[in-house]
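Trainee: this one's structure only:
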């Protein structure tokens, strides 16, 4: 079997169109975008275009986009920046037990300096209840942060309903949409969010670039202090090369959201596995409300990593890439109350723009071989 990549939720290859747009900036456009002379003005122009492309994907103003070094920095800016700036209002944060470490760990840090964090549980499908979020609100609640979709199971959260609750209570609402951007429509106004995180390398853009949508009027304390770059929220000369790559990737995503290829291939993959293996294979996550490219399945009474080790040509994951190499039950699956004999066999297959049916058929054939009696 040839090498097959089914780990697009961990990272995506650069889109050829993104490489093409970035190429001129390796030789030209070397001026500082803040400079007012001939070398700086064209750099400022391409940076402005990139910011506008990101904003158009989210349906927001270009002035509400802050470029960061990636999703983790964007999450840290959202959480730490909001907490520090609004400490005079309260110290309570609400999140879920299944967030990515880029949310959980900043919350743990903030707890060390006085924050009170409520970690709300999820149901068997990995979805949080909006009612439980509302019950957790106190007079000191200043921030709610809930991921848009889970990186392991692909389960989509009821962000719009939670946004309505947050708005009604006057609480700032953030969502980490790193996994969702480019896979499902993400409109910050429809979702009723005040801040939203993007990670470039999940979107066929380079690693090392991301963005945070910050709605006009939301106040944050910068993580990095210095000059007034990024509307005063992220000091440091902008990484124009990578920002242009992210902008191009967002432009592509905006025009390809109606493509059902990944959803059809994922459904085909699951149907073939279920037809062949029956009760030996179990779907983890919501059967409908999940990302169209993500298939997290458990091979009952097997160990997922051991199965993958027998197919070295296949790149897939036993959970989040951040947990790669661990054979312990995923914290996400634990919170979903997945039995250990089921959860230990979990493998996340995440398809992408370049996945083909022939590749899926090759993977199906390989699994049939290693699982046959």
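Mentor: Structure received. Note that the structure is predicted; figures quoted are calculated from it, not measured.
Trainee: only C-alpha atoms from now on, for both contacts and neighbour counts.
Mentor: OK.
Trainee: grab the most central residue of the chain for me.
Mentor: The C-alpha lying nearest the average C-alpha coordinate of the chain belongs to residue 178 (C-alpha atoms, centre = their mean; 2.1 Å).
Trainee: for residue 102, see how far away it is.
Mentor: Computed with C-alpha to C-alpha, to the nearest Å, the distance linking residue 178 and residue 102 is 11 Å.
Trainee: common neighbours of those two, please.
Mentor: Where contact means C-alpha atoms under 8 Å, 6 or more residues apart in numbering, the residues bridging residue 178 and residue 102 through contact with each are residue 71.
Trainee: next up, a second structure to put side by side with the first:
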């Protein structure tokens, strides 16, 4: 059975060129970047080159980039690092939204339990936060504002730049989780009002286990990992040399093909929707998320009257990999906190399936997905 992978928002396969770079780095021999001998110096040089490449893509200084172990670590490092540093300056407010990734929401809740004041902004029925709500929430006591660029379940884009300007007016720090948006949107950190930016390699056809955190020069920041002096004393732990080199290669490929990546994902998305409309009829499903201000590779659909669990199980049996939402919740039967925050009915939330597209997907696969989904839907509705 030929499988169809439509879960790229969860993780992506390594690009062939990235895999080659990764293998080459592994084969180059042992090398701890902190060691002073030749092997250590060679490893350190590979990391420096990767950091320079990423800094060029993000339009920032290489010294402003910290390599981490994941997007989650980057989010946690930004939030705890900024909040604890800002507390020393008399600021204890944290502002975020109800549709953030759990790496942000759970970190914010933990900070709240430590005495910080947390404001969670609501979103509208499209999953988009209001600038007016943000304006009312951000004040001179706010330590950090955390807003994702694009949602990992619905693809809805947030007005993070505009909110960043609001934060800057009150001298609050601005964190953006760009894990899903990087590779589809350009990020010029010299111009954007962002103090922290979180990225992850495995969302852009790089390896798993590598993340990146941008920290603007001069930004108050307190490390959350303590040990060695790696990453300029900002993140202890031996660096993942091969992963970092491969991350840089994946980013170079993705950022060099922003428009073609967008167009390809959009083409697959449109094909899926057109074929579903032909086979289902518009009353059989509904799209969750903003129809225009969105990322192209994420399509969240509620199939009326069919539980997501049943649909996903049958899709899997038919060789289609999709998701019920965030990959971190894939083993959970809890309803999506993102769709719940959008004030949908319990039926709409419980019937939502996320398809996400990327490297290797074709129109033929999109057409096949629609046919398989229609067959499953007809069978489940009869039963």
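Mentor: Yep, it's here. Owing to the predicted nature of the structure, the values given are computational and were not obtained by experimental measurement.
Trainee: TM between them?
Mentor: TM-score for the superposed chains, counting by TM-score structural alignment, normalised by the length of structure 1: 0.96, backed by 373 aligned residues with a C-alpha RMSD of 1.5 Å.
Trainee: and the helices in the stretch 51-200 of structure 2, which stretches?
Mentor: Read by DSSP state H, counting those that start in this stretch, the stretch 51-200 of structure 2 holds these helices, from start to end of the chain: 71-87, 102-113, 131-137, 160-169.
Trainee: please identify the most buried of these.
Mentor: With neighbours defined as mean count of other C-alpha atoms under 10 Å, the helices of the stretch 51-200 of structure 2 peak in mean count at helix 71-87, which reaches a mean of 24.
Trainee: which residues sit against that one?
Mentor: Counting by C-alpha under 8 Å, 6+ apart, the neighbours of helix 71-87 of structure 2 from elsewhere in the structure are 68, 92, 94, 103-104, 107-108, 111, 143-144, 146, 173, 175, 177, 179, 196, 198-200, 210-213, 220-224.
Trainee: what stretch of structure 1 does that helix fall on?
Mentor: Mapping helix 71-87 of structure 2 onto structure 1 (TM-score structural alignment) gives residues 71-87.
Trainee: over to stretch 166-184 of structure 2?
Mentor: Alignment of stretch 166-184 of structure 2 against structure 1: residues 165-183, by TM-score structural alignment.
Trainee: residue 137 is in contact with residue 166 of structure 2, correct?
Mentor: No - with contact defined as C-alpha atoms under 8 Å, residue 166 of structure 2 does not reach residue 137; the gap is 10.0 Å.
Trainee: check contacts around the residue nearest to residue 111 of structure 1 when sequence neighbours are not counted.
Mentor: Nearest residue to residue 111 of structure 1, sequence neighbours excluded (C-alpha to C-alpha, 6 or more residues apart in numbering): residue 117, at 6.8 Å. For residue 117 of structure 1, the contact set (C-alpha under 8 Å, 6+ apart) comprises 92-95, 107, 111.
Trainee: so which two of these are the farthest from each other?
Mentor: The most widely separated members of these, counting by C-alpha to C-alpha, are 95 and 111 (12.8 Å).
Trainee: tell me where the stretch 201-350 of structure 1 has strands.
Mentor: Counting by DSSP state E, counting those that start in this stretch, the stretch 201-350 of structure 1 forms strands over residues 210-214, 281-284, 294-299, 314-315, 346-350, given from the N-terminal end onward.
Trainee: longest helix in structure 2, please.
Mentor: When every helix of structure 2 is counted residue by residue (DSSP state H), the longest turns out to be helix 258-280.
Trainee: got the buried residues for it?
Mentor: Taking 16 or more other C-alpha atoms under 10 Å as the neighbour-count basis, helix 258-280 of structure 2 is seen to contain the buried residues 261-262, 264-269, 271-273, 275-277, 280.
Trainee: and the gap between the residue nearest to the centre of structure 1 and residue 78 of structure 1?
Mentor: 14 Å.
Trainee: number of nearby residues for residue 322 of structure 1?
Mentor: Summarising burial for residue 322 of structure 1: neighbours were counted as other C-alpha atoms under 10 Å, giving 11.
Trainee: and it, what pairs with it in structure 2?
Mentor: In the superposition onto structure 2, residue 322 of structure 1 corresponds to residue 328 when matched by TM-score structural alignment.
Trainee: quick one: contacts for its match?
Mentor: Not one residue lies near residue 328 of structure 2 by C-alpha under 8 Å, 6+ apart.
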